[in-house]
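Asker: for reference, the sequence and a predicted model appear below.
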Amino acid sequence: MATRRMFSKEVMDSDIFIDMTTNAKLLYVYLNLNADDEGFISNPKAVARFTGLEVESIKELEKNGFIIPFDTGVIVVTHWYMHNQIRKDRAKKTMHLNELSKVELQNKKYTKK
């Protein structure tokens, strides 16, 4: 997993992002920091807890289209590829292949199939 992360101003400066609660915005940053090289996070509730943020902020991020949750508890950052470009020779494939098969990438944005 890469140790550096980038953030797109296009996403972070959008009105919908700015209008979210501070907790949801901060959780979004920490989720991005803890995602694998394809944007998947296996423990979003743990990330919220260890940062001292409310787990309920996950629902706010989902409602506003910044994450896609799966029944397994795994989530994916919707705008992952708008934020990050990891060289193919350095990127580690996600272990969440079942969840990956349920989304598709369109214009650098994950959407449900």
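Answerer: Good, I have the coordinates. Numbers count the residues shown, from 1 in each chain.

Asker: from here on, contacts and neighbour counts on C-alpha atoms
Answerer: Will do.

Asker: wait, I16 touches N64, no?
Answerer: Yes - using Cα atoms under 8 Å, I16 is in contact with N64, at 7.1 Å.

Asker: I'd like to know how many residues surround L53.
Answerer: Applying other Cα atoms under 10 Å, we find 18 other residues in the vicinity of L53.

Asker: now it: which helix or strand?
Answerer: Assigned by DSSP states H and E, L53 belongs to neither a helix nor a strand.

Asker: what helices or strands is the helix or strand V29 falls within leaning on?
Answerer: V29 belongs to helix 22-34 when assigned by DSSP H and E. With contacts taken as 3 or more Cα pairs under 8 Å, 6 or more residues apart in numbering; DSSP states H and E, helix 22-34 sits against helix 44-50, helix 57-63.

Asker: next one for the comparison:
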Amino acid sequence: MGSKRMFSLDIVNDDKFLSMPASAQALYFHLGMRTGEYDFVSNPAEIARKANCSVDDLETLLRVGYILSFDGEIMVEMGVNE
């Protein structure tokens, strides 16, 4: 896992992103900063707790499509390639 991440302005400037609660927006960035290879995170609930976010925030990100669930792991849609 690298120490630098890029987030797409196309994603974070979108009305869909900006209409989410601030806690869900913050969780998106925390998850994105902790992604491994291919933008996967294996411990999303732990990251949510550490970031003082809730399971509802994870569900919001799933519902609007900013994260995708695969066999207990999630993929964060960063919108850019490193």
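Answerer: In hand now; what should we look at? All values derive from a computational prediction rather than experimental measurement.

Asker: format the helices and strands packed on helix 22-34 of structure 1 as a markdown table; extra columns: distance to T78 of structure 1 and mean neighbour count.
Answerer: Formatted as a markdown table, the helices and strands packed on helix 22-34 of structure 1 follow (distance: least, Cα to Cα, whole Å; neighbours: other Cα atoms under 10 Å):
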| stretch | distance to T78 of structure 1 | mean neighbour count |
| --- | --- | --- |
| helix 44-50 | 14 | 16 |
| helix 57-63 | 9 | 18 |
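
Asker: alignment lookup: Y110 of structure 1 to structure 2.
Answerer: Using TM-score structural alignment, Y110 of structure 1 lacks an equivalent in structure 2.

Asker: and the spatially closest residue to E82 of structure 2 that is not a sequence neighbour, how close does it get to R63 of structure 2?
Answerer: Leaving aside its chain neighbours, E82 of structure 2 sits nearest to M6 (6.7 Å; criterion: Cα to Cα, 6 or more residues apart in numbering). According to Cα to Cα, to the nearest Å, M6 of structure 2 stands 23 Å off from R63 of structure 2.

Asker: need the residue closest to the centroid of structure 2.
Answerer: Centroid-nearest residue in structure 2, with Cα atoms, centre = their mean: Y28, separated by 3.0 Å.

Asker: what's near enough to touch that one?
Answerer: 61, 66, 76 (Cα atoms under 8 Å, 6 or more residues apart in numbering).

Asker: returning to that earlier point: out of the helices and strands packed on helix 22-34 of structure 1, which is closest to E99 of structure 1?
Answerer: Relative to E99 of structure 1, the nearest member of those by Cα to Cα is helix 44-50, separated by 14.6 Å.

Asker: quick one: that closest one to structure 2 mean distance?
Answerer: With mean Cα distance after the TM-score superposition for structure 1, helix 44-50 of structure 1 departs from structure 2 by a mean of 0.3 Å once superposed.

Asker: by contact count, what packs against that helix?
Answerer: Using 3+ Cα pairs under 8 Å, 6+ apart: helix 44-50 of structure 1 touches helix 22-34.
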